[in-house]
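Novice: For reference, the sequence and a predicted model appear below.
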Amino acid sequence: MIYPIVAYGDTVLKKKASPVTQGELDVKKLAEDMFETMYEANGVGLAAPQIGKSIRFFVVDAEPMDEEKLVGFKKVFINATILEESGEEWAYQEGCLSIPGVREEVTRKSVIKIHYWDENWVEHTDVFDGLAARVIQHEYDHIEGVLFTDYLSPFKKRILKGKLTGISRGVARADYRMRFPAK
C-alpha cells in the first residue's frame, strides 16, 4: 500500500513519536508499505510520522545514493535511540519528502551509535558513518519531531518562510501523493 506523504506544517511532523509495542501492529507489513511508499517518491528514507503515524518507526534504503558503501544498505528501525554521535561535523545538502522542492545544507556528526529493533524484533546496537549515518540521523529526527529545516539559521528560515507556508497550504510540486495540513 502506498501512503500519501504528510506535508510540512502538519502537527504530526513536530511531535515526538510513541514507542511501538511488540505485537501491536504488523511491523513487517508496515515496513513493506513504507518501502513501497518511499520508492514511489524516490526517497532514501521514510519515517512513520511522514505517513501520519506518530510511532518510532523508520525505514532506509540508501543504495540509490550511488555510493559503494551503501550498496545493500536497506534497514528497518523500530524504537531507535541514538546513543552517541561523534566524529567530524560535515555539511551536506539534505531534502525531505515532506518538504518537496527545498534542499539546504545541514551540518551533522559523521558517526553514530544507535540501538534499535528490526522488523523481526531482533535487537541491535550498531555504528554507522558517512552517508549511512546521515540518512539515519535525518529519519531519526522525524521520530523526535525535528525537521532538517530546524537546523537552518534564522536568516535561511526567513528566506524559506514563504515557500514553507506554501507547502503547508498545498502549493507544492511533487511526483507523489501528498497530504497537506491546510487543505
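Specialist: Alright, I've got the coordinates.
Novice: can we go C-alpha only for contacts and neighbour counts from here?
Specialist: OK.
Novice: Next up, the contacts around the spatially most central residue of the chain.
Specialist: Nearest residue to the geometric centre of the chain (C-alpha atoms, centre = their mean): residue 139, 2.8 Å. With contact set as C-alpha atoms under 8 Å, 6 or more residues apart in numbering, residue 139 has these partners: 45-47, 58-59.
Novice: Export these to a markdown table and append columns for neighbour count and secondary structure.
Specialist: Output for the contacts of residue 139, formatted as a markdown table (neighbours: other C-alpha atoms under 10 Å; DSSP: H, G, I helix; E, B strand; the rest coil):
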| residue | neighbour count | secondary structure |
| --- | --- | --- |
| 45 | 24 | strand |
| 46 | 31 | strand |
| 47 | 27 | strand |
| 58 | 27 | strand |
| 59 | 27 | strand |
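Novice: how about the nearest residue to residue 114, chain neighbours excluded?
Specialist: Of all residues not flanking residue 114 in the chain, residue 82 sits nearest, at 4.3 Å (C-alpha to C-alpha, 6 or more residues apart in numbering).
Novice: that's a strand at the one you found, yeah?
Specialist: Yes: under DSSP: H, G, I helix; E, B strand; the rest coil, residue 82 sits within a strand.
Novice: another one to put next to it:
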Amino acid sequence: MNAFAFLDGIDAVEPTPILIAPQPVLRKVARVVRPEDMPELRAALPGMFSAMYKAPGIGLAAPQVGLSMRFAIVDVAEGEDRAPFVMINPEVIEESEDESIREEGCLSLPNQYADVMRPAAIRMRYTTLEGTTEEREMDDLLATCVQHEIDHLDGILFVDHISAIKRNMIMRRLAKEQKARR
C-alpha cells in the first residue's frame, strides 16, 4: 500500500488552518509521538499536505496546525515532481562543520523572511509512517528545511536564529500585518 495514496486527490482536501505566531503552541516543545498517536497523525496528514501545498510551502510541523506532537512533513520538489516526506520523532544526529546561509520564511510567520545560518549538511534519524526507523543524509535546501521543521518541534522559530533587532522588527511587522487583515 502506498503511504501517500491520499496525495492523488490532495487538491480537493480542505487545508488545515495554519497557526500564526505568537500562538503559544508554536513555542512549546512537542511531545514524542507514541504508537497510539498514529491514527490521529495519519488523519492529520491530508489536511496538512493540502495546507502546505496551497500556501505554498515546503515544510509544515505538527505544532503549526495545533498538534503538539513530534512530526512534520516536507516536500522541496516542485510541480508534478512531488517528493513527500513524513518524519516522526526526528532528530539530527550529525551536522557538517560547513555552514550555509539561506533565506528562510515560515508559514506561521507569513510574508516574513530573513537569512539564517545553519549546518550545510546533516544526518538525521526518524520513524517512517510504516514504523521503521531510518537514517538519512541531506544537504542544500532539504537540509535547511528539515532543520527548520525540527526547530518547530522544539518550540524554535527561524527568527530565533537572527539578531534580536531583526527578530523584533519582523515580529512587529507580522503583528501589524495580522492586525490589518482583521
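Specialist: Yep, that arrived. The shown structure was predicted, so the numbers you read here are calculated from the model rather than taken from an experiment.
Novice: Any chance of JSON lines for the contacts of residue 139 of the first structure, columns distance to residue 101 of the first structure?
Specialist: Shown next, in JSON lines, are these (distance: C-alpha to C-alpha, whole Å):
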{"residue": "45", "distance to residue 101 of the first structure": "16"}
{"residue": "46", "distance to residue 101 of the first structure": "17"}
{"residue": "47", "distance to residue 101 of the first structure": "19"}
{"residue": "58", "distance to residue 101 of the first structure": "22"}
{"residue": "59", "distance to residue 101 of the first structure": "22"}
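Novice: before we move on, what SS does the residue nearest to residue 144 of the first structure when sequence neighbours are not counted have?
Specialist: Spatial nearest neighbour of residue 144 of the first structure, excluding adjacent residues (C-alpha to C-alpha, 6+ apart): residue 16 at 4.4 Å. Assigned with three-state DSSP, residue 16 of the first structure falls in the coil class.
Novice: swap in the one 5 residues further on?
Specialist: The assignment at residue 21 of the first structure comes out as coil when based on three-state DSSP.
Novice: can you tell me how far the counterpart of it in the second structure sits from residue 48 of the second structure?
Specialist: Counting by TM-score structural alignment, residue 21 of the first structure lines up with residue 34 in the second structure. To residue 48 of the second structure, residue 34 of the second structure is 19 Å away according to C-alpha to C-alpha, to the nearest Å.
Novice: Between these two, which is the more surrounded one?
Specialist: Between residue 34 of the second structure and residue 48, counted using other C-alpha atoms under 10 Å, the more crowded position is residue 48 (26 against 11).
Novice: how about the host helix or strand of that one: buried residues?
Specialist: Using DSSP states H and E, the element containing residue 48 of the second structure is helix 38-54. Buried residues in helix 38-54 of the second structure, counted by 16 or more other C-alpha atoms under 10 Å: 41, 44-53.
Novice: closest to residue 120 of the second structure among the residues you listed?
Specialist: Closest to residue 120 of the second structure out of these is residue 52 (23.8 Å), distances taken as C-alpha to C-alpha.
Novice: To which residue of the first structure is the closest one aligned?
Specialist: Match for residue 52 of the second structure (TM-score structural alignment): residue 38.
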